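**Q** Need coordinates for the below:
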Amino acid sequence: MKNSRKKEILSWVKTLVIAAAIVFICRYFLFTPSTVLGDSMYPTLEDGNMVMVSKISDIQRFDKIIFHAPDADENYVKRVIGLPGDTIEMKDDVLYVNGKAYDEPYLKKNKQKLTIYEHLTNNFTLKNITGKEKVPKDRLFVMGDNRQNSRDSRFFGFISEDSIVGKVEFRYFPFNEIGGIE
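**A** Model prediction:
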């Protein structure tokens, strides 16, 4: 009887250790949860949203990423606008990357709130705000979707690729908004 109970306890301990190891590996090497703080990504992401971040995804232009803030002791969530080697310009609320105009549909809601004479994003060139013509190697240029209320590369410059926690893959809270993010 005692031997049978001992085997059952060992079986449970083994199962829990394996489950803990799987959680540890996933949490520290593959995915991590994060909570959005602030309104810099509104309306795409809102203060208090909980998101799952992939630590192994390739980062592409317009991805939403979490990174260690260069100007604060916290993590920021922003959208990747410029990759290494890119030139960036904002003119009359139109984004130009390497001379090509890009539509930014994720800004539509914020632009609808503006008067006809207002711009969501002030005009700039990369050279004006960073002193560089192109995004340097191993660096990214990021901006929040709530352009009038975002501390981003326009203020603190490029971010290091080493500072990236990961790519925002999906929202899991609030429950009525679970799923992928535009």
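**Q** Every contact and neighbour count from this point should use C-alpha atoms.
**A** Fine.
**Q** name the element the most centrally placed residue in the chain belongs to?
**A** In the chain, the centroid-proximal residue (Cα atoms, centre = their mean) is residue 65; its distance is 1.9 Å. In the assignment (DSSP states H and E), residue 65 maps to strand 64-68.
**Q** List the buried residues of that strand.
**A** Going by neighbour count (16 or more other Cα atoms under 10 Å), the buried part of strand 64-68 is 64-68.
**Q** would a markdown table of the residues you listed with distance to residue 140 be doable?
**A** Formatted as a markdown table, the buried residues of strand 64-68 follow (distance: Cα to Cα, whole Å):
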| residue | distance to residue 140 |
| --- | --- |
| 64 | 12 |
| 65 | 11 |
| 66 | 12 |
| 67 | 11 |
| 68 | 13 |
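**Q** and the nearest residue to residue 79 once chain neighbours are set aside, what does it touch?
**A** Distances taken as Cα to Cα, 6 or more residues apart in numbering put residue 64 closest to residue 79, at 4.4 Å, once the chain neighbours are dropped. Counting by Cα atoms under 8 Å, 6 or more residues apart in numbering, residue 64 touches 77-80, 167-168.
**Q** one step back: other SSEs contacting the very next helix or strand once past the strand holding residue 65?
**A** Per DSSP H and E, the first helix or strand lying C-terminal to strand 64-68 is strand 75-82. Applying 3 or more Cα pairs under 8 Å, 6 or more residues apart in numbering; DSSP states H and E, we find strand 75-82 packed against strand 64-68, strand 139-143.
**Q** which residues make contact with the last one from outside it?
**A** Contacting residues not belonging to strand 139-143 are listed as 78-84, 135, 150-154, 157-161 [Cα under 8 Å, 6+ apart].
**Q** ok, back up a step: just give the closest residue to the residue nearest to the centre of the chain, not the sequence neighbours.
**A** residue 167 (4.4 Å).
**Q** Another for comparison:
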Amino acid sequence: MEQLIDNQPKQKMPKPRNGFVAFLLSLILPGLGQVYNGQPRKAAVFLGLLLLIPFLFGLTRGATFFYGMLALVFIEVTLRIYILIDAVRQARKQKLYIQKPYNTWYYHLLIAIGMIVVLAFYDLNAALGTQTFKIPTVSNNPTFQEGDFILADKRAYETKSPEYGDLVAFLGQDGQTYTFRIVGLPTDDLAVIDGIVSINGKLCKSKFVKPIMNLGIRAEEFQEVLPNGHTHFIYKFGRSYEGKLPDFEKTPIPADCYFVLGDNRDFSRDSRFIGFVKKDQIIGRMIYSYWGESGSLRMNIDFRDK
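**A** Below is the predicted model of the structure:
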């Protein structure tokens, strides 16, 4: 009896895609749902767009403005939502889907690990040229409020040097991050007399504004004008958290160094205590707040002119 041998390859049975699974995979990692649906190229495009858009905003400096950052967040969120919708919609269309070689749990895991590695090495702050800080103290009242979330421009001093009045974030010698106002430039002779800055023997203009209560203590608000015309407000208590604060005697600022003060003059551990700030210690210039303890009242406050 002859035995018949069928050499024909077995036909793969369709395995419809599950919309819920596609949704979950895309929720975990943008584009993974498209891989599950047999669309790896589309997944690569979506992931590439999510990485490219912040880079373009950084390149055009759009993120250094509040509404530019708002536009970036809107675009990124909208794109992520679209990726989820697309994954579910395409999955529902795949009623007669024939599984690809990569449609196995271990291939999906390998692809997911690859995506995680890419995202882990992608530095969003570097792409945007910005960094976020939360203000932990009252040392810069009334300009900053405790709990403010503020964006710093990390590229502000790539082509220019810090100026009088700039509010900067910098890394101290103790490894801590500080945020203070630059009041003294390299080679200046600087003194602080009764809380007011004196530069090269000339006391900065100051004007009493009003009495205030701060930290439960009576104080005074003044308006101070730095040599370049920059005007800002300061608080003066007449004493510090460490007792009576003596005047800071006239001191020359070394080359490539800056002198910084907090606007809350008597409750600020600034250059009078931690010393001069070198330019390479500066992380960036504080540019605007986007939230705070009082919520939306602290949104879109531009500190470049304060």
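**Q** circling back: pretty sure the residue nearest to residue 65 of structure 1 is touching residue 67, no?
**A** No. With contact defined as Cα atoms under 8 Å, residue 167 of structure 1 does not reach residue 67; the gap is 9.0 Å.
**Q** buried stuff in the longest strand seen in structure 1?
**A** Identified as the longest strand of structure 1 according to DSSP state E is strand 164-173. By 16+ other Cα under 10 Å, the buried positions in strand 164-173 of structure 1 come out as 164-172.
**Q** How about stretch 144-151 of structure 1?
**A** By 16+ other Cα under 10 Å, the buried positions in stretch 144-151 of structure 1 come out as 144-147, 150-151.
**Q** ok, of those residues, which one's closest to residue 108 of structure 1?
**A** residue 145 (9.8 Å; Cα to Cα).
**Q** now the lengthiest helix in structure 1: how far from the chain's centre is it?
**A** Longest helix of structure 1, by residue count under DSSP state H: helix 2-25. Offset of helix 2-25 of structure 1 from its chain centre (Cα atoms, centre = their mean, to the nearest Å): 37 Å.
**Q** that older thread, now distance to residue 123 of structure 1 too, for the helices and strands packed on strand 75-82 of structure 1, in JSON lines please.
**A** Formatted as JSON lines, these follow (distance: least, Cα to Cα, whole Å):
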{"stretch": "strand 64-68", "distance to residue 123 of structure 1": "22"}
{"stretch": "strand 139-143", "distance to residue 123 of structure 1": "14"}
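**Q** which position in structure 1 aligns with residue 273 of structure 2?
**A** By TM-score structural alignment, residue 273 of structure 2 lines up with residue 155 in structure 1.
**Q** how far away is its match from residue 147 of structure 1?
**A** 12 Å (Cα to Cα, to the nearest Å).
**Q** aligned partner of residue 62 of structure 1 in structure 2?
**A** Superposed on structure 2 with TM-score structural alignment, residue 62 of structure 1 falls opposite residue 165.
**Q** Now name the helix or strand holding its match.
**A** Secondary structure assignment for residue 165 of structure 2, by DSSP H and E: no helix or strand.
**Q** My read is that it contacts residue 181, right?
**A** Yes. Residue 165 of structure 2 lies in contact with residue 181 (Cα under 8 Å); the separation is 5.8 Å.
**Q** about what we covered before: would you mind listing the residues in contact with the residue nearest to the centre of structure 1?
**A** 53, 77-80, 164-168.
**Q** Ok, residue 171 of structure 2 next?
**A** Taking Cα under 8 Å, 6+ apart, one finds 177-178, 281-283 in contact with residue 171 of structure 2.
**Q** which residue lines up with the residue nearest to residue 65 of structure 1 in structure 2?
**A** By TM-score structural alignment, residue 167 of structure 1 lines up with residue 285.
**Q** ok, residue 165 of structure 2 - how many residues close by?
**A** Neighbour count of residue 165 of structure 2, defined by other Cα atoms under 10 Å: 25.
**Q** Give me the spatial nearest neighbour of it, chain neighbours excluded.
**A** residue 182 (5.3 Å).
**Q** Quick one: map the one you found onto structure 1.
**A** Using TM-score structural alignment, residue 182 of structure 2 pairs with residue 80 in structure 1.
**Q** Where is the longest helix in structure 2?
**A** Per DSSP H, structure 2 has its longest helix at helix 66-93.
**Q** give me the stretch of structure 1 that that helix matches.
**A** Under TM-score structural alignment, there's no match for helix 66-93 of structure 2.
**Q** Report the angle between that helix and strand 282-291.
**A** 70 degrees (axes from the mean of the first three to the mean of the last three Cα atoms, to 10 degrees).
**Q** Whichever helix or strand comes after helix 66-93 of structure 2 - contacts with which helices or strands?
**A** Next along the chain after helix 66-93 of structure 2, taking DSSP H and E as the criterion, comes helix 105-121. With contacts taken as 3+ Cα pairs under 8 Å, 6+ apart, helix 105-121 of structure 2 sits against helix 32-36.
**Q** I'd like to know how many residues surround residue 92 of structure 1.
**A** Neighbour number of residue 92 of structure 1 under other Cα under 10 Å is 12.
**Q** ok, the nearest residue to it once chain neighbours are set aside to residue 91 of structure 1 distance?
**A** Of all residues not flanking residue 92 of structure 1 in the chain, residue 123 sits nearest, at 6.4 Å (Cα to Cα, 6+ apart). From residue 123 of structure 1 across to residue 91 of structure 1, the span is 5 Å (Cα to Cα).
**Q** and what of residue 154 of structure 1?
**A** 14 Å.
**Q** next one: residue 11 of structure 1
**A** Residue 11 of structure 1 is 65 Å from residue 91 of structure 1, by Cα to Cα.
**Q** again, but for residue 156 of structure 1
**A** Distance from residue 156 of structure 1 to residue 91 of structure 1, counting by Cα to Cα: 20 Å.
**Q** Check residue 165 of structure 1 too.
**A** Taking Cα to Cα, one finds residue 165 of structure 1 at 31 Å from residue 91 of structure 1.
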